[in-house]
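[1] I'll drop the sequence and a predicted model, then ask my questions.
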Amino acid sequence: MSSTVNTETMRPAPEFLARIPPFKKGGLLPQDAQDVARNQRLRDQLIDQINVKEQAVAKANNLTYVSRCMDILHITLCFDGTNNHEPSDKLASPPTTSNVARLYHASLGDAEEDQRGGPSQAGFYRYYIQGVGTEFKEIGEFEPEDWGLKGAIGGENRVNWGLTRLIDVLRRACKEPPLKSSDAYTLVQQMGTTVTEDMLGASLFKDSHTRRQQALQAPLLELQKKIEDVHARSAIPEIQALRLYVYGFSRGAAEARAFATWLEALTQVEVNGETCYLFAGLPISIAFLGLFDTVASVGVAYVAPFAAGHMGWADGSLRLSDSERFLARCVHLVSAHEQRACFPLDSIRRKANPKDPNCRSTYRRNTFEYLYPGMHSDVGGGYPPGDQGKSLAGSEEVLSQIALHHMYHEAYQIGAPLQVPGIALSSRQREHRPWLEMSGETAAEFEVSDNLIDRFNHWLFAQDNGPLEEVMDREAALITGWRIDRYAKERFKGTSAWAHVRGGKEEGDSNDMTAKEREAFEFLHAQQLEEDAARHRGQRKPERDAATAQQYKDAEEIKHSYEKRIGAQQPIPLNTAKAFEPNLDFLQLKKAMDEFRRDYGQKWGLREDFSETLNTANVMNVLLGGLIYLTNEQDEAEEYARMRKEGEENYQRLFNEQGQPRDEEAQAIIALFDDQVHDSRAWFMNAALGEREIWSDFFRYRAIFFDDESNKRLSLLATAGQVIGVAVAVGSIGLSIKRRDPRYLVGLFLPSLGIPVFRGKVGMPEISAFDSLTNIALPMLSGLGAVREFTQDTGSVLKLAEALPLPPVLSEKNADTAPLMEVLKAQQAAEAERKAQEEEAQKKEESSQLLGKVLGTLNSMPEKEKAAWLAQVSKAAEGLAS
């Protein structure tokens, strides 16, 4: 049940959200040279303070003061969200770049190529880290990763890659060659875990902090000596500090928070009784941490939508630093209307003293959380105009532009190194620092319309403030009121968005891809991935047999016909850096309407067993690295009843008896929902999953984590590689979870419904475990009621779980029954096969790399040398053969 945190106690009410000021017409970017000069002064403050202090010392000693040549390195790190990939997103037409990618474009610094007199020469550096699930060659991800999308696999490597960027900055600042990608990847591997280990939760069986310390110790010591040397020779300006500006969206926001936590642990030292933060001997701090809608969820909700949790690398890493010296300021922009079960929010609010159960839940000083209308990507960005028929007037009408401007403004006000519109620069500023001006492409990414601003301000004025969870509950009721009219009463079919996704087609037809068209695009996408992989290995493009060649030709013809059918102006590119997403806008919105209308009208098909069961053999293989909780079906039923009731109240608030907007404010809010706010569940249940989530998700409040607390009562299912209650540890655990169907409990809260209901206490779900290789049941422990209790205070339950002894690993010593011996043999066989596959893959990779190097060397040789070398190889081969 969604309510104020820990209502079971008499704790003080949580702190309210920060209030968003009304949005100015024209946007929030700098408008004049004074704004630019003020931003520069903020960055120069530390050097000014050092100069003043040293000047005072010189004066006191009757010495002539000569200011030193000093520098501060300003480093921007951008962690993008799930399936966001700036290198390919910016090439789309129109671009689908997220807000993090757009802030990267606007940030000062040229990480790829130092230019004479450019921003990197002035101490500015910027780096972009693409989202989980997308291609990231530098860390060994050469194609899209499905479990990156579902479970944030690869997130830990991205955080560690961010740490290697700091080494790259210092090498460049010392006039050394940049850190080679291969050397950086070696460090990432030493600091982290393999994908297999990540999936199995092995990162939690090792001390991840120790791994990072050990991997970075030698390169940091070498860097420190190098810095001392170049300082002593006055070869470069004396580096006084490293200032970081870190942005993140979605799981990238979780990565940004983990990065901050890990960096603090790596750099914290005591100097003369004072806590300092030093990286290669230099003071380091995060001046600004800008977050868009943090999600650190495990992929369990893809197979168990009545669950929530954290990835292993994110668990325990998301609490903001208590030190303002290390983390000066944080701003978190949160989605008001996201409801997907597998996108639980991680708030930055927390108890100042985690050990005090009655401590008030508050925001640390200089940390701010703001609530923005729309879904996850309506805040973090990535939707192009026209997606689901929204923002048809162009990119300046896309809702995420509002949050983009707010984040830019917050960062710029504290001195973040960001480019500005040309209108804000004086002639002198433009002459001396031409790289301060946004390019035309970057300026276009920040365009925002007055129409959108007006609608946003109407929504803002209608909002009552309060604690995050309470305001989000009210916003869920507000959009439910809109859905009652647009979905349940089907008036969405009269909107411009619906007309757009229909594409002017007859009833029942649309611009959506048919099953045949989707199959053709998926085939072409897979073929392109194979070609890309061969090119990476230094091999020729794979030759197609006759059948595959014909299939390719047919698929190309189907693709061309589809492009002609929808009136595409140019061929649709195949983006192999990301997973293929078919165009299904019409299907998504139609099914969303059908689902909401059915659930709102309680038109459910009733099952005889009065229960719902999850039986999965792969969930624990992927999710042992984190925390997994079950939600409470009784609370879900109560949520449905409350949201339905409050949604009807908001329907009356928005619409009159004729179905028209009740007043000017309602008209603007309805227009915002009609034309700007997307339906993330509609996309998710049709494109990402292929099927809908559990029954009531349009009538479910979003799960929110507040450090070690939650707005929902949760029961701990698994943590740190341990399934709670399983008596032995095996490498592949499946779960069977049987619980009451919440639909049969709704009548307890809506007695007027004429459907069967349960009476009395609901009780705990029935949970059993099995070996996923053999489907043989595993022994379970008893007496774990306190650990399995449903509670909002997840931290207390976690402590109880951590005190439990780890189950013994299944071995010949404890496999004392015939079924367990069968499980053991299956596990041993699977492990042997896995090792053999890994060794074979390693040999192929080494051979491919060697072949690539040989071919590269040959291509660079003069023809005479090449012929002589090939002759030598031929003779050597003959000798080996004989």
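    Cool, got the structure.

[2] from here on, contacts and neighbour counts on C-alpha atoms
    Fine.

[3] list the contacts of the closest residue to residue 725 other than its chain neighbours.
    In space, residue 725 comes closest to residue 781 once its chain neighbours are excluded; the distance is 4.9 Å by C-alpha to C-alpha, 6 or more residues apart in numbering. Residue 781 makes contact with 725-727 under the criterion C-alpha atoms under 8 Å, 6 or more residues apart in numbering.

[4] and what of residue 577?
    Counting by C-alpha under 8 Å, 6+ apart, the residues that residue 577 touches are 85, 88, 134-135, 143-144.

[5] against residue 788, how distant is the residue nearest to residue 725?
    For residue 781, the distance to residue 788 under the criterion C-alpha to C-alpha, to the nearest Å works out to 12 Å.

[6] do residue 764 as well
    Applying C-alpha to C-alpha, one obtains 8 Å for the distance of residue 764 from residue 788.

[7] compare these two (neighbour count), which wins?
    Counted by other C-alpha atoms under 10 Å, residue 764 and residue 788 do not tie: residue 788 has more neighbours, with 22 against 16.

[8] contact partners for that one?
    715-717, 797.

[9] so how far is residue 86 from it?
    Note on residue 788: its distance to residue 86, by C-alpha to C-alpha, is 43 Å.

[10] between the contacts of residue 781, which is closest to residue 399?
    Comparing the contacts of residue 781 against residue 399 with C-alpha to C-alpha places residue 725 closest, at 45.9 Å.

[11] okay, one more to line up with it:
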Amino acid sequence: MPNAMTQGSAGKVNALIAPSFKNGLPESPQAVMTNLGKREKDQNQAISHARHQTLQNGHATSSQTCCQSLHLSLFFDGTNNNMHADEREPLSTSNIARLYHATLDHSGSNGTKKYFSYYCPGVGTVFPDIEEHEPSQFGLIGAAGGESRINWGLIQIIDALRQALGGSKMGVSEVRRLVSEMSTALLTPELISNGKRNREQALRPKIDQLEAALLARKEQQTKPEILSLRLYVYGFSRGAAEARTFCNWLLELVRKPGANGEPEYRFADLPISIEFLGIFDTVAAVGLADSFPFAAGHMSWADGTMRLPDEDTRLPEDQRFLNRCVHLVSAHEQRASFPLDSIRRRPRGEDGEPDKSQSSSYRANSVEYVYPGMHSDVGGGYPAKDQGKAMQEELLLSQITLHHMYREAFASGAPLLVPKEMISKDASDREPNLAMLDISKREFSISPMLIERFNAWQAKAGKEAPLEEIVERETELITGWRIDRYHNGLNGSSFYENVKRQPDESEAVWDARTRLHAHKLDEKKRERNGEKFVSCAERLQANRALAEGDCSSYSKFDEDIRTVGGLGEYQKLEIEKAYEPTLDNRQLQGAAAEFSRDYRGDWKPVEDDRGFLSGVIDSLSGVIYLINEEDEATQFKSIHTDGTAWYHKLFVDKGKVAPGYESLVALFDDHVHDSRAWFMNSSGFAPREVWTDYFRYRLVHFDQESNKSLTPLLTAGRVIGLAIAVGSIGLAVKRRDPRYLLGLMLPTLGVPVIRGKLPMPNSQSLPQVSAFDPLTGIAYPMMEGIDHLRAYTREPGTVLRQVQAMPLPQPLTEQTATSPELKKIFQAAQAAKAVADAKEGNPMGLIDVVAGQLSDAEQPDKTKSPGWLDMAGDMVGNKLGIG
């Protein structure tokens, strides 16, 4: 019944300001005992029940009943975070890796393993368990590999239960096979339904086998009896999105009707629950963010899976599937490619859709806290000294959130290691190996100075409010700081003076390290393939000439080794992640120059036809939205105006901090990084987010709603308005720079505006989108009369449901290619497929297609396409090997 589903917590609609700092680690032995008691809840209930049954039967009570629950902790790391690389110096482990290091994973006192912890590296990094052996640029941009990581997490539940029953740990080959069977392989429109079916088909036989083994164990009265499965799930960034999807996909596998009609959650007939979900700054954006930086959305596995599970509130709390969720989010992240997915949502109505009559609110036992800093200032991953900030590890701002998340998880009974001095004899007897390892002591260290500065921000952060309102006021606050530190000049600021003492890598070193990184990956691949060879490093160590080794094709190896500073530097190169040069000076100079230019309004006028960006979509699934540039123009004005007001509060003169704000300014100076400055230079010399700037509020999704006006561009592989279904689509979107709309609203900036060509703000406008065939450049036909589906809205979910109710367009076939243009497109697609088939060993397909095209005399009058369409066609042609 809908009225029995979990709503918000007493109608709670506000996000919370992070509390003043409190040490996350337990400060008394009693706190450790309380944590143990929470984990022994099922065991104590079973013992109590057994004693009651014994007394009822007239027998003496047993002093002990041998039983236990299994506790599984799963950790999904963030984009480009990989513990195996990040543990090397300089230490840059994320908070996910640090919590993993601080988690129990060993046998219980009876010798049977009951604690399991599993770590999943972030997308874009190496993960051999799922056959990702090299860093992936598309993983960094589009979260490729996310689906396989989630499926890998589901497999680990089988692995844990198998080990608990006396079996061996699941081998890598078996894991890879299961991941492959569960995968949807291609991002097709049927991703969600196919994925659910594939997971069921791959996992159900394994689950049934375990259920049978458990039943046999019970009949034979084998001890210890396994009572339940209790999970603790953590994630950061896209890893947080993976964690949320993991919860929903697991729910599909374990939810079933109970005897009294109420739902039960059982895995191999064992009660299962997620006791704690701890997530840092969820980013679910996957897909086209890099090609279309003004687009946003949820692609493939993230589409429709960000909502926390809905549950029946008639169930007792100890029988629910998800018992506690804590989401720590960034107050100051602004990158367009990192939109935030809040856990706030509207309750569902009787039709299963969000109920618009009720406010968007938080699920019971879930909470969202806002913390200062950027994305990785919250989730961790910065090394000390990066961008001249946090010159020691204990000064990293992410230490604050690390302690908070540990404290929340510990309070929920999570199996975490504790300081040795907090372990009593009773605790040690009940649970051996509780003491924190040396690496955790280092990773949890925190400076009193950082605490004092964070508390200064907390004291001035204002009251709790809806998340989008807190994000707005915090964006305006950091803009006030940037006006002084960026617009007024970097020189003299503490962080920039630190950077100047750490010179950027030269282009020569950058190029040499890039080649060496690629070569190291190639040698690793040769090792995997079983090749026998003398590596370049071995040859150089033996003082043998280049011609005497197996790397003679890399003629610059010896020279590159000298350029980077010796063989030791080569051996330190991390191949688990993409290579990134040290460019702090370049980053900050570019960021300051851009911010200052935008603050002054010093822009060159652009012609109206320069606003086109294009890209190619190959059978993508999920949903992509376009963001209304007029909406963003209003935001630009607000941030400019209110940021200036904050500047006058924070500073009494250029570079001179106002009394009472010293610690707050110091927090921004010495601890808050600039993620956008890094992002602009992370993949080469050219900026990546060329259509965005520092004067945008972060996009925040709330289930099917958002804080910005959006219009659907694509859903489930279908471009909105496209009249025919095709496999590969080129899109051109006309984009006007929001700054040029400001001349209509903020004339004091003196912005040149092309009068008469831009609509007034808040007037009805539609995005200008066209679709084309990437191979020929010919435009696809578009539907008429769908303007109502193209209008911008803050409730895009409503529009999506209307789109999904429309009949699907017909696929392009020989029969539906009824115009000369469509025939040309169809023939080009056949030719491309034939070439691909020929490369696969079937040349006859190519011959048949060419012969057919030669006999076809009908051709369209015009097939010439603009230059940028030619480039898109060339890109696809090269991809297929036909260019």
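    All right, it came through fine. From a predicted model like this one, the values you see are computed outputs, not experimental measurements.

[12] still on that earlier bit, residue 849 of the first structure: which of the contacts of residue 788 of the first structure is nearest?
    Sorting the contacts of residue 788 of the first structure by distance to residue 849 of the first structure puts residue 717 at the head of the list, at 43.4 Å, by C-alpha to C-alpha.

[13] what's the neighbour count on that closest one?
    When neighbours are defined as other C-alpha under 10 Å, residue 717 of the first structure has 20 of them.

[14] cool, the one 3 residues further on as well?
    The number of residues packed near residue 720 of the first structure is 23, by other C-alpha under 10 Å.

[15] map it onto the second structure.
    For residue 720 of the first structure, the aligned residue in the second structure is residue 716 (criterion: TM-score structural alignment).

[16] mind listing what its match touches?
    With contacts defined as C-alpha under 8 Å, 6+ apart, residue 716 of the second structure is in contact with 188-190, 620-623.

[17] and the closest residue in space to residue 483 of the second structure that isn't next to it in sequence, what helix or strand is that in?
    Leaving out its chain neighbours, the residue that sits closest to residue 483 of the second structure by C-alpha to C-alpha, 6+ apart is residue 647, at 6.6 Å. For residue 647 of the second structure, the host element (DSSP states H and E) is helix 629-650.

[18] mean per-residue distance, the next helix-or-strand element following that helix to the first structure?
    Sequence-wise, the next helix or strand beyond helix 629-650 of the second structure is strand 651-653, with elements assigned using DSSP H and E. Using mean C-alpha distance after the TM-score superposition for the first structure, strand 651-653 of the second structure ends up 1.5 Å from its aligned counterpart in the first structure, as a mean over the superposed pairs.

[19] the strands in the stretch 251-400 of the first structure, which residues?
    268-271, 274-279, 282-292, 307-310, 330-335, 345-346, 350-351, 361-362, 367-372 (DSSP state E, counting those that start in this stretch).

[20] closest to residue 828 of the first structure out of those strands?
    If we rank the strands of the stretch 251-400 of the first structure by C-alpha to C-alpha, the stretch that ends up nearest is strand 307-310, at 29.4 Å.

[21] which part of the second structure lines up with stretch 768-784 of the first structure?
    Mapped onto the second structure with TM-score structural alignment as the criterion, stretch 768-784 of the first structure occupies residues 770-786.

[22] and the end-to-end length of that stretch?
    Start and end residues of stretch 770-786 of the second structure are separated by 14 Å (C-alpha to C-alpha).

[23] in it, what's buried?
    Across stretch 770-786 of the second structure, burial judged by 16 or more other C-alpha atoms under 10 Å covers 770-780, 782.

[24] returning to what we had before: tell me which of the contacts of residue 716 of the second structure you also see in the first structure.
    Comparing the contacts of residue 716 of the second structure with the first structure on both residues aligned by TM-score structural alignment, their matches' C-alpha atoms under 8 Å, the contacts found in both are 188, 620-623.

[25] name the SS class of the equivalent of residue 521 of the second structure over in the first structure, please.
    Using TM-score structural alignment to pair residues, one finds that residue 521 of the second structure aligns to residue 529 in the first structure. Here residue 529 of the first structure is helix, with the state taken from DSSP: H, G, I helix; E, B strand; the rest coil.
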